[in-house]
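# Sequence and predicted structure are below.
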Amino acid sequence: MNFYKVEDTHIIRSLFKNVHQTLIQAYWQGKIGIAYTDNLLQPSSAFINIGCFFFFAGIPNSDILRFKPKEYSEKYAIFIPTNEKWHILVENSYPENFEKITRYSFCQNTTFDIEKLQSMISTLPQDYQLQRIDNKCYRNIVRSKWAKDLCSNFASYSEFEKSGLGFVILKNNVIVSGASSYLVYDNGIEIEVDTREDERRNGLALICCAKLILSCLENHIYPNWDAHNQQSLKLATKLGYKFDRAYQAYVVWNF
């Protein structure tokens, strides 16, 4: 079965009318992402790919679930089905290759406690340095296995400098934690955060995120958060985010 790259986003918009994740906004605004459908004139099934995320909508179709676009080179993906029939089809299409996970979204009108965020930043240990992501940091991040997603959706530092925003913590001049814009859309970003494994549970992610959120607020940008797991949910709650809902997704391996 053939699938066709979508150039005019309007042709698939109705298929995704009940999909409300903020990641989708970046695609509709032409900031990032690709989409494919089964029919450019009368689409019945489609997916939108943003970073490692695939959103499926329309009539459930096992062929489109197995279709890997040439633009996507990773060996895994996160599938986000839009209804129960898509969920069942994912499990049937990748019976040995999926992990079902629960993700968590948050309310879009969070009012942050500025003093609390500033207090979090002040807990930075003496041997660590907090700084904005510059050209040198960007180059080190994209070469790092654990940190690359902090900047993976920006093809160059000039692109990140123009549209992105992020902060890292260094120890002995080596990046050990960071928080940045996974992607950007009009008046908002989607936050990506990670810490090197041996430096986790030291409060570094909290400090990076607090700094990033404050910088966003100063620039009239909303820092959206979508949690991948319980740890991310707890971190977001500490920062002041208000929980909205949980939803199911799939990590698909050997994609």
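Structure received.

# Only C-alpha atoms from now on, for both contacts and neighbour counts.
OK.

# can you pull the contacts of the most centrally placed residue in the chain?
Residue closest to the mean C-alpha point of the chain, counted by Cα atoms, centre = their mean, is Y182 at 5.3 Å. Neighbouring residues of Y182 by Cα atoms under 8 Å, 6 or more residues apart in numbering: D149, L150, C151, S152, N153, I189, E190, I191, E192.

# where does the residue lying closest to R132 once chain neighbours are set aside fall, helix, sheet strand or coil?
Leaving aside its chain neighbours, R132 sits nearest to F167 (4.3 Å; criterion: Cα to Cα, 6 or more residues apart in numbering). When classified by DSSP: H, G, I helix; E, B strand; the rest coil, F167 comes out as strand.

# F167 reaches A210, doesn't it?
No. Assessed by Cα atoms under 8 Å, F167 is found out of contact with A210, at 9.8 Å.

# buried set for stretch 225-237?
For stretch 225-237, a neighbour-count test (16 or more other Cα atoms under 10 Å) marks W225, D226, A227, S232, L233, L235, A236 as buried.

# another one to put next to it:
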Amino acid sequence: MNKKHTFFHSWSKNMVRYGLQADLGQIFTNTAETSALYQLGNFLFPAGQADPEFWQNYSSQSGLADKIIISEEPSWQQFLDSQSQLHQFTRYAFADRADFDAETLGKWQSSLPADVQLYPIEENSYTLLAEESWSHDLQGDFTDFAHFQAAGGFGFVLCLGEEIIAAVSTGLTYHGAVEIEIATKPACQGQGLAKVLGAAMIVESQKRSVFPLWDAHNEASKKVAQSLGYQLLGAYRAYEWKGSFDQ
């Protein structure tokens, strides 16, 4: 494993650095050991020199559906750009430290609509997250709720009556940090619910002495992170299999 880690020694991506440190995920290499693919949750990180045959073998065996593909290697970026079955989009990276302002976080937490309730994720709500497409990723890279708890996972749901309309959760848990995921039911977007959840997650993370890492999937997520006090490092390219949009 240590030899395989050398493929990523110069990478800056928080998810890669923290994931390898915590020995999470799987690393695949080609026969010549000139190329590697690091699979972590639903993320895939190609490193080393681009190897089209290696890529094709992995794609055929493991599939690309629902995977987010990110590389810091120029040869892999050029290769991924050439793949007609992939859709390129922009994500945003944030620093793994921040000086969060307690007053700002309190303001966002108190902006919860009067008819909406905030609850910690428990076994029942964790199970319910799998039932709708907008929320299933919030279960994170865990086999079940017991695994989620044992690994140090936590989060919150927002409920309108009995209905979960938004949630935040730990997609991955590292040493001293967690990767957070936020999602809002499409019909309830644009109400500031992500900021409420983000603030609650930051406060809870501080209580647990872990840092809540944020990596924004889109412009809306970027704006939420900045409003909560995260430091933007910059935009970067990411890829998804086009077939994911047809499922």
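Arrived safely, thanks for sending. Here the structure is a predicted model, which is why all the values come from computation and not from measurement.

# hmm, back to that, quick check: the two most widely separated of the buried residues of stretch 225-237 of structure 1?
Within these, D226 and L235 form the most distant pair, 11.1 Å apart (Cα to Cα).

# counterpart of the one helix or strand H5 of structure 2 maps to in structure 1, which residues?
Counting by DSSP states H and E, the element that carries H5 of structure 2 is helix 2-5. With TM-score structural alignment applied, helix 2-5 of structure 2 matches the range 10-13 in structure 1.

# and if you look at stretch 167-182 of structure 2?
Against structure 1, stretch 167-182 of structure 2 falls on residues 178-193 (TM-score structural alignment).

# Now do the same contact list for the residue nearest to R132 of structure 1.
Contacts of F167 of structure 1 (Cα under 8 Å, 6+ apart): L130, Q131, R132, I133, G178, A179, S180, C208, K211, L212.

# Now check structure 2 for the residue matching it.
Under the pairing rule here (TM-score structural alignment), the equivalent of F167 of structure 1 within structure 2 is F156.

# Look up how far E123 of structure 2 lies from its match.
12 Å (Cα to Cα, to the nearest Å).

# and if you look at F54 of structure 2?
Taking Cα to Cα, one finds F54 of structure 2 at 40 Å from E123 of structure 2.

# So between the two, which is more surrounded?
F54 (17 against 13; other Cα atoms under 10 Å).

# Could you pull out the buried residues of stretch 60-74 of structure 1?
Those would be P60, N61, I64, L65, for stretch 60-74 of structure 1 by 16+ other Cα under 10 Å.

# Need the residues that contact it.
So stretch 60-74 of structure 1 is in contact with 1, 3, 37-38, 45-47, 52, 85-86, 89-90, 93, 255, going by Cα under 8 Å, 6+ apart.

# quick check, nearest of those to I114 of structure 1?
For the contacts of stretch 60-74 of structure 1, the nearest to I114 of structure 1 is C52 (32.1 Å; Cα to Cα).

# And the contacts of F167 of structure 1, which of them are buried?
Buried among those by 16+ other Cα under 10 Å: L130, R132, I133, G178, A179, S180, C208, K211, L212.

# right, and the pair among those residues with maximum separation?
Farthest pair in those, by Cα to Cα: L130 and S180, 12.9 Å.
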